[in-house]
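K.L.:
Sequence and predicted model, in that order:
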Amino acid sequence: MSNTALLERTAPVRHLRAVTAPVPTVSPEPAPAAEAPAQRALPPGTAPRGFALYVGLDEAKAAAAGVSLGTIVEALRRTISELAPNAETYATVALAPVGSGGRDVDVVRLALHEPSAIARTKQDETEEEDRAPGGVVVDISRKRVLIEGESAAFTFKEFELLQYLVLREGRTIERTELVSSLWHAGDEEAPGERTIDVHVRRLRAKLGRYEDIVRTVRGVGYRFDRHADVVIRYGHGTPSPDRF
């Protein structure tokens, strides 16, 4: 056999061996594990038992998104049930006065008595009082009235009367409703429908030049009208009912 023929037979073999020879591979370095979020130090003697998720969303905004608050609550419950079947859930709705300012979630935290939100509100109220605001401040949370920065000497019944009207702002309250709601059978000084006028006059006298915030609706009763120089502090006592 010639040398040329030998080369023709052996060359493909050498080429195949070169192609199929194992190629050393370098194993990629394992990706670093994601760091767990830093945990805040817990007060001594305490342990986590659950969590609260505050959601700032009113019915109108939920409807605009094509859902309702109840739908969102049920979706969250299903997710929690899938992740942790033994978890117990409880949901409530946060109520606040109509027109309350601020971010929705902050209003929710305050309505549901979240501790840090309450502490911040108390600090804000203290700073506001230090500025000695003028006008009238009806402080529902502390059961008091400030006039030109000074505490007014309202009796318990006088404050209740003013508070009843304030909480029904813009609605005329009949004398019969005031008597039945603020006085009970057996009260020594329970007024009649006519003598309620005497209590209103005393209340107005203590309001001084702001007496017209309590208006008389002839033949019907009384109404509270908000003025620019009147501030209402509702505080954090609004009840939040079980709704879901």
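P.N.:
Alright, I've got the coordinates. Numbering: from 1, shown residues only.

K.L.:
Please count neighbours and contacts with C-alpha atoms only from this point.
P.N.:
OK.

K.L.:
so how many other residues sit close to residue 221?
P.N.:
19 (other C-alpha atoms under 10 Å).

K.L.:
ok, for it, nearest residue in space, not its chain neighbours?
P.N.:
Excluding the flanking residues, the one nearest residue 221 by C-alpha to C-alpha, 6 or more residues apart in numbering is residue 174, at 4.3 Å.

K.L.:
pretty sure that neighbour is touching residue 197, no?
P.N.:
No: counting by C-alpha atoms under 8 Å, residue 197 is not a contact partner of residue 174; they are 11.3 Å apart.

K.L.:
This protein: strands as residue ranges?
P.N.:
All strands of the chain, identified by DSSP state E, fall at 136-139, 144-147, 150-151, 173-174, 214-217, 221-224, 230-233.

K.L.:
got another, please set it beside the one above:
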Amino acid sequence: MTAPTPVIAGAGSDKLRGVSPDNVARGFVLYVGVDEDTAAAAGTSLAKLAQEIRAFAQTLVPQAQSYAAVAIAPSDAVGTPLDVVRSTFGDPTVGNRQRQEAVRIPAAEQRPSGVLIDLARREVHLDGDTLNLTFKEFELLNYLVENGTRTVGRDELLGGLWSNADEVPNERTIDVHIRRLRSKLGRLANTVRTVRGEGYRFYEHPEVVVWAAPEYSI
């Protein structure tokens, strides 16, 4: 549920540790850019390739747990096969090089309007600007978006988003976070609405787009 964290090699060893002292390396992601036709030409398939890589990792470290998923993207997706895979799975660093290589166009033409909620990258953009949401503000928005067909009560939000907190907050905490979230959403703040006596609800709006990375597991 978090973006990739930079790591550095430990002094005098090949072990990795997080840049922050509170973080440690817990695993890794291997992106492989290859389509089914290319895999077939090599006498294999994406599913078989993923399964064989997982099996090989298991022989190296029997205790290792693994999960494989195939990236599903439009056939005309822009970028190299590896860029498309990374983008599909929400790698927040893949856009850096693509933005540098993009054709320059007038600023007035490249700034989109409205709100883009990118669940894969855990980012929210308003009129082209990235909003500086806190972790809990995004979690609240994400929860409401994923349950957009119904009203979500305060008790459910507390139980779902603060269940592991050292100190359990009260309903006032939810109200404060919602108020700050709405403030950052600006003119489209009414997409997160209060249902009096029941809780909160996310409402669709023509200027609000929600993105999520499609995938299926193997």
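P.N.:
Ah, there it is. In this text, all values refer to a predicted model and were calculated from it rather than measured experimentally.

K.L.:
TM-score of the superposed pair?
P.N.:
Overlay of the two chains. TM-score (TM-score structural alignment, normalised by the length of the second structure): 0.53; 143 aligned residues with a C-alpha RMSD of 3.9 Å.

K.L.:
still on that earlier bit, how many neighbours does the counterpart of the residue nearest to residue 221 of the first structure in the second structure have?
P.N.:
With TM-score structural alignment as the criterion, the equivalent of residue 174 of the first structure in the second structure is residue 153. If you count neighbours by other C-alpha under 10 Å, residue 153 of the second structure ends up with 16.

K.L.:
Likewise for residue 72 of the second structure?
P.N.:
So residue 72 of the second structure, with other C-alpha under 10 Å, has 14 neighbours.

K.L.:
Aligned to residue 182 of the second structure, what sits in the first structure?
P.N.:
Checking TM-score structural alignment: residue 182 of the second structure goes with residue 204.

K.L.:
same deal with residue 192 of the second structure?
P.N.:
Checking TM-score structural alignment: residue 192 of the second structure goes with residue 214.

K.L.:
Can you get me a residue count around the aligned residue in the second structure for residue 139 of the first structure?
P.N.:
When the second structure is aligned by TM-score structural alignment, residue 139 of the first structure is paired with residue 118. When neighbours are counted by other C-alpha under 10 Å, residue 118 of the second structure registers 17.

K.L.:
wait, residue 118 of the second structure sits on residue 208?
P.N.:
No: applying C-alpha under 8 Å as the test, residue 118 of the second structure and residue 208 come out as separate, 10.7 Å apart.

K.L.:
that older thread, which ones are touching the match of residue 182 of the second structure?
P.N.:
Listed by C-alpha atoms under 8 Å, 6 or more residues apart in numbering, the contact set of residue 204 of the first structure reads 210, 211, 212, 214.

K.L.:
Looking at the residues you listed, which one is closest to residue 77 of the first structure?
P.N.:
residue 214 (47.1 Å; C-alpha to C-alpha).

K.L.:
got the contact list for the closest one?
P.N.:
165, 204, 222, 223, 224, 225.

K.L.:
Now with 6 Å, please.
P.N.:
223, 224 (C-alpha atoms under 6 Å, 6 or more residues apart in numbering).

K.L.:
what's the spacing between whatever residue of the second structure lines up with residue 235 of the first structure and residue 75 of the second structure?
P.N.:
In the second structure, the residue matched to residue 235 of the first structure (TM-score structural alignment) is residue 213. To residue 75 of the second structure, residue 213 of the second structure is 15 Å away according to C-alpha to C-alpha, to the nearest Å.
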